[in-house]
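K.L.:
Prediction below, plus the sequence it came from.
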Amino acid sequence: MSPSLTRPQPAERLPTGPGWVFEPKYDGYRALVECRGGIGRLVSRRGTDLTRLFPELATAVVEQVPDGSQLDGEIVVLRDGRLSFDALQERMAAGPRRAAALARSSPATLVVFDVLVEQGSDRTGESWTTRRDRLEVLGAGWRPPVQATPCTDDRAEAAGWMAALAPMGIEGVVAKRAGARYGAAGSWVKVKQRQTLQGVVGAVVGPLHRPEALVVGRWSEDGELGVLGRAPLAPRQSAEVGPLLSPPSAPHPWPDQVSAAHFGGDPVTVTHADPVLVVEVRADTAESGGRRRHPLRFVRVRLD
């Protein structure tokens, strides 16, 4: 299945000026969706075939998407009123044998935001506006679990989405150039909603006196220190924080190596710190198991 999926470039603010349109950014799995010869397929951005893991979506694609078409979209799962990446991961980890049962107990939704091929006609060379028109025609008769994403050309409305939809697990907004072909450089940018949070430094990557990154934790109501996330430091920030850290004054609740599940990468060897120094960080809304999946941004030390 081709073409490859367009990846939006990160930005700090929504772009201004004419010619931009805006869509919500979902916390899910990006997927290239195809209906060909009466068979529906879903393939991840990295080329993993997801079809057997989400049989309810594959069936819906066959029933609702014209044969010979390819769509660009996001697979999401709603749990307790918000998009749940944990629920999505559970669907992935369960494998094909349990897929049918999970499709009933934890159903997925396919949110479509682009038309790449329509009944054999390549649409990628056309403008976003033209492709959106085709999406609205195709999506007019869609029903759950397939739906077209909302969009707006009103920057103020998109900015409102950033705050209003964050509690539902919407990560932010993707801005797209209305006149651009699919895959044009710089035509898609993503802006994430960020929250300011406080936590304690439970460990660092590197030595305490010159940390490369902080491993920030938060105390639960029952007194357990959980990992919130990792905040990389610039040299100036490291020089500021290092002298304020000290070794643990009691047995530390964390292991010497923090698992990959906490950071979305390889396991990380850490140096424990006395978990008393309070810091302020900025984080996007993507979370899993109470931790933030993406790196935190160090803001400042809180000594008050």
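P.N.:
Received it, and whenever you're ready, just let me know what you need. Given the structure is predicted, the values throughout are model-derived calculations rather than measurements.

K.L.:
Could you use CA atoms for every contact and neighbour count after this?
P.N.:
Will do.

K.L.:
Touching stretch 245-265 from outside, list them.
P.N.:
With C-alpha atoms under 8 Å, 6 or more residues apart in numbering as the test, stretch 245-265 has contacts from 208-209, 225, 227, 229-230, 266-275, 277, 291-295.

K.L.:
Look through this structure and tell me its longest helix.
P.N.:
helix 128-139 (DSSP state H).

K.L.:
Check which helix or strand residue 103 maps to.
P.N.:
Assigned by DSSP states H and E, residue 103 falls within helix 99-105.

K.L.:
and the comparison structure, right after this:
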Amino acid sequence: MDLPVTPPIEPMLATLARELPTGPLRYEPKWDGFRCIVFRSGDELLLQSRNLKPLDRYFPELREPLLRLLPDRCVVDGELVVPRDGILDFDALSERIHPADSRVRMLAERTPARFVAFDLLALGDDDLMAASFAERREALERAMRATSPPVHLTPVTDDPATADDWFARFEGAGLDGVVAKPAAGPYAPGKRTLVKVKHQRTADVVVGGFRWHKDGQGVGSLLLGLYDETGTLRHIGVAAAFAAKRRRELIDELAPYRPAEGETLSDHPWADGDGMTGTPRGPSRWNQAKDTSWEPLRPELVAEVAYEQLQGDRLRHGARFLRWRPDRDPDSCRYDQLETPPPAELAHLFAV
């Protein structure tokens, strides 16, 4: 491609904070989608993922609008999102990563994606990566002055109060939080020079099973559940990322809840059978070779976990184990304990 910045380029990354930083910063909403760097040179177009792989075949509906709305030669960093029913639907976005071209094209019509731009790495013959973010943002605004859906320019502010308002108000639209960017900072591929502030809450959950760590030396993840309004224990996600010492400790802590020799736990709520939706079985969408086998536990053990947000009836990201809650009755671990953010108007953000 005839560009001053050529693929692949590692995207600039962020570190996690629990409070909004202040200083000579620019703030943006944190979009909940797939990171995507768009390389455009005339009729040549490449959509590059965070892990440096091409995304073009999964989002054919974006080729025409990106060629029509982006400058003739440019490199733009942004996010692919799928809005549906007024919120960002990450599950619908994930379904697009499918090996069958016919399914991808069907989903492109049913749940079309949008591209939200938030940085400009190159324009024409100019490599902008060494320029400050403030300069790159001004250039991006000029380059995308005439943009329209499904290509958008993310809003930006230097006012912490406005960023706080975005953090609180737009979670209901499915956004992840807020990103803070140094106004004077260059584009630093692969470096965590940004700061992301994400929503985090706690919940008491039933531990209904576990998976062994891939090294076979301890517990890799805990399978978490909540009871719905019908009294069914639904699998909502996992808690993982334990240190090696903690993985070994968990073996002994889970032992009293594992089936005795010869016991099958056939009445386990996630056992195979008709109507057992939401079980932790099934292949990984991202890695078909990944071992997703699991071992059941009697659903009597309650843990407190930290989580960021709910997507439908499941955790959007993995939870973080905090502590055991022997004082809690598993039957009390219900969805109604979770905080539900009020709905927000996603159209407002797309209109900014």
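P.N.:
Received the coordinates, thanks. None of the values given here were measured: they were computed from a predicted structure.

K.L.:
what TM-score do we get after superposing?
P.N.:
Remark: TM-score between the superposed chains equals 0.85 [TM-score structural alignment, normalised by the length of structure 1]; 301 aligned residues with a C-alpha RMSD of 3.2 Å.

K.L.:
before we move on, the earlier item: among the contacts of stretch 245-265 of structure 1, name the buried ones.
P.N.:
Buried members of those, scored by 16 or more other C-alpha atoms under 10 Å, are 208-209, 225, 227, 229-230, 270-275, 277, 291-295.

K.L.:
hmm, back to that, which of the residues in the helix holding residue 103 of structure 1 are buried?
P.N.:
Here helix 99-105 of structure 1 shows 99-100, 102-103 as buried, counting by 16+ other C-alpha under 10 Å.

K.L.:
Secondary structure element holding the counterpart of residue 156 of structure 1 in structure 2?
P.N.:
In structure 2, residue 156 of structure 1 lines up with residue 161, judged by TM-score structural alignment. Residue 161 of structure 2 belongs to helix 160-169 when assigned by DSSP H and E.

K.L.:
whereabouts in structure 1 does the next helix or strand after that helix align?
P.N.:
Moving toward the C-terminus from helix 160-169 of structure 2, the next helix or strand (DSSP H and E) is strand 177-182. Aligning strand 177-182 of structure 2 against structure 1 (TM-score structural alignment) gives residues 172-177.

K.L.:
just how off-centre is that stretch within its chain?
P.N.:
14 Å (C-alpha atoms, centre = their mean, to the nearest Å).

K.L.:
circling back: hey, what's the angle from the helix holding residue 161 of structure 2 to strand 177-182? Just curious.
P.N.:
Comparing the axes of helix 160-169 of structure 2 and strand 177-182 via axes from the mean of the first three to the mean of the last three C-alpha atoms, to 10 degrees yields an angle of 150 degrees.

K.L.:
mind listing the strands for the stretch 251-352 of structure 2?
P.N.:
Applying DSSP state E, counting those that start in this stretch to the stretch 251-352 of structure 2 gives strands spanning 295-307, 310-311, 314-315, 320-324.

K.L.:
mind listing what residue 349 of structure 2 touches?
P.N.:
154-155.

K.L.:
Please identify the residue in structure 1 that aligns with it.
P.N.:
Aligned partner of residue 349 of structure 2 by TM-score structural alignment: none.

K.L.:
same question, residue 80 of structure 2
P.N.:
Mapped onto structure 1 by TM-score structural alignment, residue 80 of structure 2 lines up with residue 75.

K.L.:
distance from the helix or strand that match falls within to structure 2 after superposition?
P.N.:
Here residue 75 of structure 1, judged by DSSP H and E, is contained in strand 69-79. Following superposition, strand 69-79 of structure 1 is found to deviate from structure 2 by 0.7 Å on average (mean C-alpha distance after the TM-score superposition for structure 1).

K.L.:
What is the subsequent helix or strand relative to that strand?
P.N.:
strand 82-83.

K.L.:
returning to that earlier point: out of the strands of the stretch 251-352 of structure 2, which is closest to residue 113 of structure 2?
P.N.:
Counting by C-alpha to C-alpha, residue 113 of structure 2 lies closest to strand 310-311 out of the strands of the stretch 251-352 of structure 2; the figure is 17.7 Å.

K.L.:
Residues in contact with the closest one: which ones?
P.N.:
With C-alpha under 8 Å, 6+ apart as the criterion, strand 310-311 of structure 2 contacts 89-91, 316.
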